[in-house]
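Asker: Sequence first, predicted coordinates after that:
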Amino acid sequence: MESFKNFLIFSPDYQKLIAFVSTEDQTQNFTIEVDWNYPINNIKPKLFLENQENADNDDEGKKQNGSEEKISLNNIAVTEENNLLAYTATDKTLFLWQIDEKSAKIVSRRSFLRTSSCIRFSKCGKILFLTDKTGDVFEYLCDEENFNTRGRWIFGHISQILDLAVTIDLKYLITSDRDEKIRVTNYPKVHEINSYCMGHKEFVSAIAIISDSHLISISGDKCIKLWNFIDGKELQSHSFQFVPVLLKVISHSHQTGLLCVSSIENTVYIFKYLIIDDTMTLDTLAEKQFKSDVELAVLNNEFYIEYIRDNDDSLKSGIFIDRVKIEDKTVNFQKIFDNIALSETDISIKIVKPFDVSLLFKHGRMFDNVKEYNDRKKARIENKMKSKKAK
């Protein structure tokens, strides 16, 4: 789930629709349909030292539309500065749309090499960075005269990249991976590595820049860490009782702010943080358990949570969105949207996590709550199937 002006943007089915949901006026909501027949620019980016003739030959016979195979979306990014929406698909194409508060127009569909893991715009909105599951990072120009230009490989990890952050001044690209590493790369001189932030014992699932020099990371080792990413220095570490997966930050200043963290068990935690003399304290404000996978977003200094509500006596099944209202230390979860209209169409509603956490642990073990979570999920699915048969 992403934000644009006063809208939250998400796909309710990861295949047919992109929904624009207004947080101010629900009558302004609209959807756009994914155009799988839009022509593909098949010129893929060239990897380091790759023979381009061979790379181009690999594109021969590539399908020009998605009518012959099951294709779905897997990553979405939005920039307000350039009014653009981007998303990647499992057919290894990158869509780019020009958007406003009322409509959207597709402007390009470009090829890339391997399954994407995340995409991020630069602050100016003129550059999109795409990472893939083999550890490579690519640069796509997104100003109007370059909507269809070839992507460019800029650097790589030796393992799957899980998250990417771009500094506001575009001086650094920060990437985290499955092998416990956080890499700080100079930009545009990407051959120069500024620093590594080393200290996690498991995969680094998410990172967030909170100041000109401070970075927060969460990991499968159940830790949240504060870093001086310029120097690659660990400043503070806190342990959780859960495996964190998603992270969103609202920075009030260089010292204070709020964190929204989801766990593998789909509990969402709200923390207040305070940083004094490079030491971070965390104050837990609230937590809420959800029955489905969740997505998180930040809009106008408020957190939003997307989830699926199962059918019960009072509410139809569908996508729901809660606004997290925080006043002093009081936290309320306010439902602002349910997609009853969407749920009555022929789409299959779902939320897709960016990666399967249970497959990322490197040290030959999984935490107990991962297995417990998978067992509970399996039981919920079986009970739901039994209920449907009973009806």
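Answerer: That came through fine.

Asker: When you work out contacts or count neighbours from here on, use the C-alpha atoms and nothing else.
Answerer: Noted.

Asker: all strands for the stretch 51-200 of the chain, in order.
Answerer: Using DSSP state E, counting those that start in this stretch, the strands of the stretch 51-200 of the chain run over 73-79, 84-89, 93-99, 104-111, 116-121, 127-132, 136-141, 152-156, 161-166, 172-177, 181-186, 193-198.

Asker: Which of these sits closest to S3?
Answerer: For those, proximity to S3 was assessed by Cα to Cα; strand 73-79 is nearest, at 6.9 Å.

Asker: List of residues touching the closest one?
Answerer: 1-4, 10, 14-15, 84-90, 116-121, 123, 125, 352, 354 (Cα atoms under 8 Å, 6 or more residues apart in numbering).

Asker: if we go to 6 Å?
Answerer: Y14, Q15, L84, L85, A86, Y87, T88, A89, C118, R120, G125 (Cα atoms under 6 Å, 6 or more residues apart in numbering).

Asker: then this one, side by side with the first:
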Amino acid sequence: MPRPKVCTTRKLKKKVGCLTFTPDERSLLLGEKSGYVICVSIDGNNSGLFQVDDEDAFLGHLSLLISVVLNKDGRLIGTCDRDEKIRIGRSSQPHVIESFCLGHTKSIFDIAFPDDNHLISVAGDGFIRLWNALEGVELDEIELAPHLNKIQGCGTDNETQDFLTSRLIIIGCTTVLGVRSHDCVIAVRLSNDFSVFVRDDSNDAVVSGVLCPKNERFVDCCVINHRIAEKDFEVVCMTEPLSRFVSWTFAYCKDSALEWSQMKEWNALPPELKAENGQFPRLQLLMETGKSFVNMSGVNAYEKGKEETHKRIKERHQRHQAKRKRQKAAVEEKEGEEEEREQEKTPIS
């Protein structure tokens, strides 16, 4: 496997807790722990979706920001925080809020768009929820604890721990969750139109999962090698304390069946990069977040000061627009002066 190459390096002013690429891969959206989202250029020119200056904060939460995502066409931006609040806004006008998705009772760990209009979230309350993102309406929910208990060996040593999911990935009509509290990876089946979670004849949600190797803790996971024709993909999982990689092939051949292959070693990490008892800042952030008590003060405070907050954001947006216009006018004026000087130098025949 080729070694990764560093394309660019940027030093930021504040600590970052989450990030995502824009669809054109020209910019990164970074969620600061302070609650703000900033746009950082990768190639020197920011994505056309966001008319903001480099490293400018264009939206914010009143609590610790946990995740920032974009929908498939990049028109909507979703953010979530520790205070059980999901915010849906417009990429072109970040100060305009389309909706709030409110329903979780504990800190939200991750969110993702399966398409342009729907959103899936998972939180410390042990529920995965499906939303109409534009309207902020909950369409379906699943309590995951009963399904985790059905996975052999899962939950027996972790029943006293709070539920903690550190990764949510959507591939087609399948939602993959990496569950740190139970050291497993589970898959949840979605309907083809993303309107509900699929259920079997007994009205149970179609959920299946696999455990991490014995005595190893789940850290993170990703999905690779998605073969649409064969209806399968590979889930790669990282565990600690030895930074070990394992993988399973996941098949969704039938509408109501999810199948996992036998686990295999995935020797992709060079030995010199393996570290015993490594540090994982994102996981640590979520673990600390999960310990917080249920606190709706952030939501209440936001609602109370929403009008003033929107006013400040709009004024800041207008100031940046005016600044860009002045800069453009200055450039045009300079070009005009240079053109006049060139014309003066040109001899008259």
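Answerer: Alright, I've got the coordinates. Remember, predicted model here, so these are calculated numbers, not experimental data.

Asker: Any idea what the TM-score comes out to?
Answerer: Aligned and superposed, the two chains score 0.64 in TM-score terms (TM-score structural alignment, normalised by the length of structure 2); 254 aligned residues with a Cα RMSD of 2.9 Å.

Asker: sorry, back to before: of the contacts of strand 73-79 of structure 1, which pair is most distant in space?
Answerer: So, the contacts of strand 73-79 of structure 1 by Cα to Cα: farthest apart are Q15 and G125, at 24.9 Å.

Asker: thinking again about what came up before, columns mean neighbour count on top of the strands of the stretch 51-200 of structure 1, output as CSV?
Answerer: Formatted as CSV, the strands of the stretch 51-200 of structure 1 follow (neighbours: other Cα atoms under 10 Å):
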stretch, mean neighbour count
strand 73-79, 23
strand 84-89, 22
strand 93-99, 21
strand 104-111, 19
strand 116-121, 24
strand 127-132, 23
strand 136-141, 22
strand 152-156, 18
strand 161-166, 23
strand 172-177, 24
strand 181-186, 22
strand 193-198, 18
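
Asker: export these to a markdown table and tack on distance to S292 of structure 1?
Answerer: Compiled in a markdown table, those are given as follows (distance: least, Cα to Cα, whole Å):
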| stretch | distance to S292 of structure 1 |
| --- | --- |
| strand 73-79 | 18 |
| strand 84-89 | 23 |
| strand 93-99 | 28 |
| strand 104-111 | 30 |
| strand 116-121 | 22 |
| strand 127-132 | 26 |
| strand 136-141 | 31 |
| strand 152-156 | 34 |
| strand 161-166 | 21 |
| strand 172-177 | 25 |
| strand 181-186 | 29 |
| strand 193-198 | 33 |
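
Asker: what sits against I218 of structure 1?
Answerer: V204, S205, A206, I224.

Asker: Let me know the secondary structure of it.
Answerer: Following DSSP: H, G, I helix; E, B strand; the rest coil, I218 of structure 1 is assigned to strand.

Asker: Could you check which residue of structure 2 pairs with it?
Answerer: The pairwise alignment with structure 2 assigns I218 of structure 1 to V122, based on TM-score structural alignment.

Asker: Can you report how many residues neighbour the residue lying closest to that match once chain neighbours are set aside?
Answerer: Leaving aside its sequence neighbours, V122 of structure 2 sits nearest to I128 (Cα to Cα, 6 or more residues apart in numbering; 4.5 Å). Look at I128 of structure 2: counted by other Cα atoms under 10 Å, it has 24 neighbours.

Asker: Am I right that I128 of structure 2 sits in a strand?
Answerer: Yes: assigned with three-state DSSP, I128 of structure 2 falls within a strand.
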